[in-house]
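>>> test case, fold it:
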Amino acid sequence: MVTVLNFVEVLVMDFTSEEKLYSINKIEFFEEWLKHEKDKRCDRLFEFISTKFNFSDITEECEREIKMKLASISSKIATRWVSSGKSKERFLNKNKLWLEGQEIEFCVRSTLPQPSTSTAELSRPGRPRKDFEDASFKTKKRRVEDLVQSRSVGELMTAAEVAARSTGQKNVARVIKDIGENPASASACLNIQQTSAVQRDRPLSNDEALAYYIDSKSTTHSYKQTRKWTMKVGHHVFPSYECIVKAKKGCYPSEEHIVVTQSRAEIELQAILNKTAERLIEAQREVVTSVLPNISPNSSFTLISKWGCDGSSGHSAYKQRFENSEDTDEFLFVYSFVPLRLIDEGNNTIWQNPRPSSTMFCRPIKFIFVKETMEMTKIETNKVLEQINNLEPTSCDLAGSEIYVKHKLLLTMTDGKVCNALTETHSSQKCYICGATPTMMNDEGRHFDSNQDNFGFGLSTLHAWIRSFECFLHISYKLDIKKWQARSSQEKASVKQRSDEIKQRFKHEMGLIVDKPKPGFGSTNDGNTARRFFGNPELSARITGLDVTIIKNFDVLLRTLCSGFEINLVEFNKLCLETRRLYLSLYSWYYMPATVHKLLIHSTEVVKTAIVPIGQLSEEAQEARNKDCRRFREHNTRKCSRLVTNRDLLNMLIITSDPLINSLREVPKKKSNKLCAEVLKLIIAPTIEPRPQIPSRPPQNEEDYLVSESSDCESDDSDIET
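As a prediction, this is how the structure comes out:
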């Protein structure tokens, strides 16, 4: 762009200084204005003007006037720039007349060298006078002494605010104004600055660094890279990886209690329970001592935990040799337990798991690379039961006193296959509690005699969601033929056509992919899909052609069971029986699945015998742990041998569920919804709200009854093997 520069020089001489008038085209000024950031724009523009016109020996007063004028012009351009949408082309077109109008003029006064009238003055010793900004604090204090004595603090602060604003330092001016209006805010600002400086300079402890390592799903390499790059910019926050290793070692039980082979890894149950209790007491030391200030020696506590097992498939097959050629690493069978509550002798809750269905506290017992079978399940579970029968209390040190933690384990993290294997129920269509067959389940007048020994397995609430959803899905496929099985080719074609239509509508109207097999394992019918189906009963009923009332009833029953609160068993049982009668009146031709039968017939009895709310006994943590095993095995293990790989996998399962480390992590936030009015009628307000660490008031209104919209598992969905 061709710039127009007019140089007008007016010379006015006296004995001390001279004045010159300079002017610059607005277009050229705008081009330079556009190059610089807002905070440094005035200084850069002054440097540009000084260089362009070769200012020399200008007076301090003149320099201040020029900077004030530059700030004023810059502010006007900024206003026009914003109104033009920050588009250069639009700015030039919109402000063409203004840009081509009167030029910007600067009057510059500079000091002239003068012949000395005194030889003594020329030879006067001493350093040259420094500018105010470059002078020391002592010199500055001396120069402003007259101002301090002749002006009040308010006047000086106002002058500082005006000067800062005139030079474009608006934030500085705002702070000065706030402090002038409210002097007490100066102390608050100073405290914040000092606190932030301390926090900024404080490195993470070893345990905090390990908590970050877990939360960020880091690997050894990614953690080292994070530390290196933060150190490059001067932040020494992360300790070395060797410190992480030290923190990890503090999470492990003694080596003599761990057995690792090519196809399995196992920890003695007593050892992992001892370590869990010790770390839990250490994490809750302040809480325990504050709640129970007068703890006597040999005090006894009880740690209630749930445990179970689950098999999964589709794991990566590594290029590593097995000593036994029949072994494979495609299948994995895992045993775990989850601590739920720590209670004292008076049955007061000292600690409660904030996410009983999350993998945060899912502790490993053992894992085996083997396919889940009925025989394998019985053998390995009996080994764990034998260890449970021989458990001893854990001795822990608390404030110089020795306390004991007893252990109570509930076998509830199971699915239908495990329950059938342990109860020797050889058909998946048969109820393992009462032995009812499909035809018996649909007999409305039949009485079912329950085996109370099997109530201890709980209700497998995650699978209850999924199997109930699949039951309604298959009923909708066969509404045209109204038969449990399609036998003729015509009936099969009808079912196939209707199922394709329903799947397509679920995809387009709800965004759900239903009944689609996953490569290697399971299907897309997971817990979150089932919750969305029951959570929108009107739309689900319109897509499937089912009765909307029965879908709503199942939604209320399942949400009540998963709420984590105590249940009003009388009202709950009424709704179960009412829903069963409705099911048989509408769809008696479709044999009720065993899980649906267990929900409608036996759930009241099972809930009655549970020592904690049935929603806390879910198997979701065990199911979601399958995803962790895949991720840890791929990203957090060494692949030099199967022994090393299995030990690294076991170590990751231990440290990611350590109570002390998890007490430093934030509990993942989940979107929560109010429980509906129908569910609120079926639950009982607890005497202690289910929160971790400290007892608190019971819920007082509906807003206190909040549940997660989905599972509180950290994974998006659970791996369900079918």
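
>>> alpha carbons only for contacts and neighbour counts from here, please
Noted.

>>> distance between stretch 213-228 and the chain's centre?
17 Å (C-alpha atoms, centre = their mean, to the nearest Å).

>>> let's see this one next to it:
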Amino acid sequence: MTTFAKKLKLSGSTSRGHGAFVRNRNLIDVWIEAPRGNRKQVVYEKILSLIDITDEPSKHLKSNIMKCSQLFGLKIANKWQKVGQSRNRLLQNQVYWLDKIIYRINNDSEENTSSDEEQEPPCRSVGRPRVPFEDASKKTKRRRVAELTTDRSANELQFAVNVVSGSNHSEVSPQIFSFSTAEALALMVDLDISVRKYLLLRSVINGKAQNCLARYKELQKTKNAIIPSQFIITEISAEVDLQELLQKTAESILETMNFEERDCRIKVICKWGFDGSSGHSQYKQKFSDLENTVEFLFLVAMTPLRLIDRETNKVLWKNESPSSTLYCRPIKFLFKKENADLVRNTEKEIITKIEKLIPIKIKTKEGHSYIIEVDMMLAMLDGSVGNVLSETNSTMKCIICGATPKDMNTLAEINRPPNVDNDRFGLSTLHCWIRFFECLLHIGYRLPIKSWQVRGPENKAIVEAKKKRIQAEFRAKLSLIVDKPKPGYGSSNDGNTARIFFHNPQTSSDITGVDRELIENIAIILGVLASGCAIDMEKYASLLEEARNLYIHLYKWYNIPNTVHKVLVHGCEIIDAFCLPIGELSEDALEARHKEVRKHRLSHTRKCSRTDTNKDLMRVLLLTSDPFISSKRKVSSKKYKKCNEAVQNYLEKQENGDLGIDLGTITNDRAPSKKSYSD
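Alright, predicted model coming up:
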């Protein structure tokens, strides 16, 4: 940009009179409306009129003004072509240039003016004009302050800033840190914000602390690097390649570890399973097949539990939140109602893929290579899936010994030999809490009639009246809503309700009339199962037998439910069937994942087509469960209760004497991260 101006003050008045000056903006309309061949002369005359020259200008002044008009014409012609000969675009895009002064003169007298012009003729500045520091780019700012930062420390520069700004504080202000892309992604996931909200947050924070949050394009690169790229997307399903999913999971786990710098073979132990849910939103999107629906969802997922060195059997990494959604990685989801055929076909399909897995080879930046083998256990199952896979027709029949409800209330051993192969279906600790709670609750309803089956209008009225009284007292004393149907979600009897029931045995006993000792024994049994620690099987077996005998002695008239029977009778042999504590194999993470599916599908997916919706949903589920991103997250902390001594007596202590367990957690979805964003 060219500027012809005398080196005088640009504002106010001088000692010799008021300054008259001409800006580029003053000449735009004249130049546009003038004929092409006569534009130079028209601009010249306009400058003369603006600087208020009535007499014939001097030769020197005339020459200077003519040069100004000529150079202005060259500049404006170039800019006029760039904006497509649009006056509005020129005014919007060239604001800084339009406000530049191209000529200034003092109008005191012709003599003084000409002498000034002769002493200080206007000159042309070469190159771009110097942009104010506040408006300069980051690169320009770094270049300008390079000389200052060469021989000066940060403390000296900060002190100089305080002196210039007039601050009385000589102390150096705390250094502003910058988020890495992984930390920014973790923050974005924790806040559950969209791209638009992240850009708004970045603009506000970076306005106060520059370069604090990374650009979203950098976040996209990191996201694409950690999310598998091979998908199979349809209108009603989405599936990720299992081999690539395990590869990305192993790489993310190694990123979180301070691993020894040596080559070795590693074994990854994972649990997997599937579960169905209902009540999902139906959007206004077309289906190619009108029989399809999105009301029901069938989700297949896996969770890494441990990394073990195959040479030394040393645990290199352990999932501290095996029941949390932080590490629950989706393999496939299908908008279809759960049924027996779907369960069997899914099991065969996933097992076939597991058999075809090859060892994972990972090479780190330091040049170390690791060979990782995967061991996947089918453990995240509920009772209905176990019945289907074990080909047990009745849900009230035990899948291990085949006992019916009438057989379960006898202390004698079942004559039929147990099917030990069905021990592999494990125990869902979440459903154990719920089923034991419902069992004692229904005993409380039937205490006035002492009968398993409620028959006759009189007995039904008595049971219904007792039920309403118990529901009202739970609502008043413990703020619990029990046995209330929830459309599309089953009932209000969930894991949190059951835990509160067992954590308050005296109050629960007073409300239901069930024996307090039985409630306390069952609370210990369930607490030990959910601890995630190794169990002293000898002591635990005696506890199960004692609780079963007490139950049959007090409430023999109420047949033991299937899940209760499985824990009290077959609990020890099921626990022995697994190499890890039964508490780490719970289905809680998969159950909680259904809630997140509803939330992410509503807020973080495109609705332009069903395939785009499913693809976005799969990507966000993979992002929120990535181990490396989860290690950077700082989820809301929850209240922890240390396990009581009664539970500790049935657990095997570690070598250091620490149990390292978390019992009594009321909210079961998450465990807080020990790392903050800026660690």
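
>>> against residue 545 of structure 2, how distant is the aligned partner of residue 584 of structure 1 in structure 2?
In structure 2, residue 584 of structure 1 lines up with residue 552, judged by TM-score structural alignment. Counting by C-alpha to C-alpha, to the nearest Å, the gap from residue 552 of structure 2 to residue 545 of structure 2 is 11 Å.

>>> and these two? Which one has more around it.
residue 552 (17 against 14; other C-alpha atoms under 10 Å).

>>> what helix or strand is that one on?
helix 537-555 (DSSP states H and E).

>>> helix, strand, or coil at residue 331 of structure 2?
Following DSSP: H, G, I helix; E, B strand; the rest coil, residue 331 of structure 2 is assigned to strand.

>>> that one: what's it in contact with?
For residue 331 of structure 2, the contacting residues are 239-242, 245, 299-302, by C-alpha atoms under 8 Å, 6 or more residues apart in numbering.

>>> the stretch 101-250 of structure 1: strands as residue ranges?
104-111 (DSSP state E, counting those that start in this stretch).

>>> map residue 574 of structure 1 across to structure 2 for me.
Alignment note (TM-score structural alignment): residue 574 of structure 1 maps to residue 542 of structure 2.

>>> residues near its match, how many?
11.

>>> what about it, distance to residue 548 of structure 2?
10 Å.

>>> about what we covered before: a markdown table for the contacts of residue 331 of structure 2, including neighbour count and distance to residue 570 of structure 2?
Shown next, in a markdown table, are the contacts of residue 331 of structure 2 (neighbours: other C-alpha atoms under 10 Å; distance: C-alpha to C-alpha, whole Å):
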| residue | neighbour count | distance to residue 570 of structure 2 |
| --- | --- | --- |
| 239 | 19 | 36 |
| 240 | 21 | 36 |
| 241 | 15 | 37 |
| 242 | 20 | 33 |
| 245 | 21 | 35 |
| 299 | 25 | 28 |
| 300 | 23 | 27 |
| 301 | 20 | 27 |
| 302 | 26 | 26 |
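
>>> I'd like those as a markdown table, with distance to residue 601 of structure 2 and secondary structure appended.
Listed next are the contacts of residue 331 of structure 2 as a markdown table, based on distance: C-alpha to C-alpha, whole Å; DSSP: H, G, I helix; E, B strand; the rest coil:
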| residue | distance to residue 601 of structure 2 | secondary structure |
| --- | --- | --- |
| 239 | 16 | strand |
| 240 | 17 | strand |
| 241 | 21 | coil |
| 242 | 22 | helix |
| 245 | 21 | helix |
| 299 | 14 | strand |
| 300 | 17 | strand |
| 301 | 17 | strand |
| 302 | 20 | strand |
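
>>> out of the residues you listed, who's nearest residue 269 of structure 2?
residue 302 (10.4 Å; C-alpha to C-alpha).

>>> how about that closest one, what's its partner in structure 1?
Counting by TM-score structural alignment, the partner of residue 302 of structure 2 is residue 337.

>>> ok, that match - contacts?
305-308, 362-365.

>>> one more pass at 10 Å, please.
The neighbourhood of residue 337 of structure 1, defined by C-alpha atoms under 10 Å, 6 or more residues apart in numbering, consists of 269, 272-273, 305-309, 361-365, 409-413, 621-622.

>>> filter those down to the ones in helices?
269, 272-273, 621-622 (DSSP state H).

>>> tell me which of those is nearest to residue 91 of structure 1?
Looking across these and measuring by C-alpha to C-alpha, the closest to residue 91 of structure 1 is residue 621, at 60.1 Å.

>>> tell me the contacts of that closest one?
307-308, 336-338, 355-363, 413, 711-715, 718.

>>> try 6 Å this time
357-359 (C-alpha atoms under 6 Å, 6 or more residues apart in numbering).

>>> tally of neighbours for the equivalent of residue 642 of structure 1 over in structure 2?
Taking TM-score structural alignment, the alignment pairs residue 642 of structure 1 with residue 610 from structure 2. Neighbours of residue 610 of structure 2 under the rule other C-alpha under 10 Å: 22.

>>> tell me how many other residues crowd the closest residue to residue 610 of structure 2 other than its chain neighbours.
Distance criterion C-alpha to C-alpha, 6 or more residues apart in numbering; nearest residue to residue 610 of structure 2, sequence neighbours excluded, is residue 235 at 5.1 Å. As a burial measure, residue 235 of structure 2 scores 22 neighbours (other C-alpha under 10 Å).

>>> what does residue 235 of structure 2 align to in structure 1?
In structure 1, the residue paired with residue 235 of structure 2 is residue 262, using TM-score structural alignment.

>>> what segments of the stretch 551-700 of structure 1 are helices?
Secondary structure of the stretch 551-700 of structure 1 (DSSP state H, counting those that start in this stretch): helices at 569-587, 594-597, 603-609, 620-635, 642-655, 659-664, 677-680.
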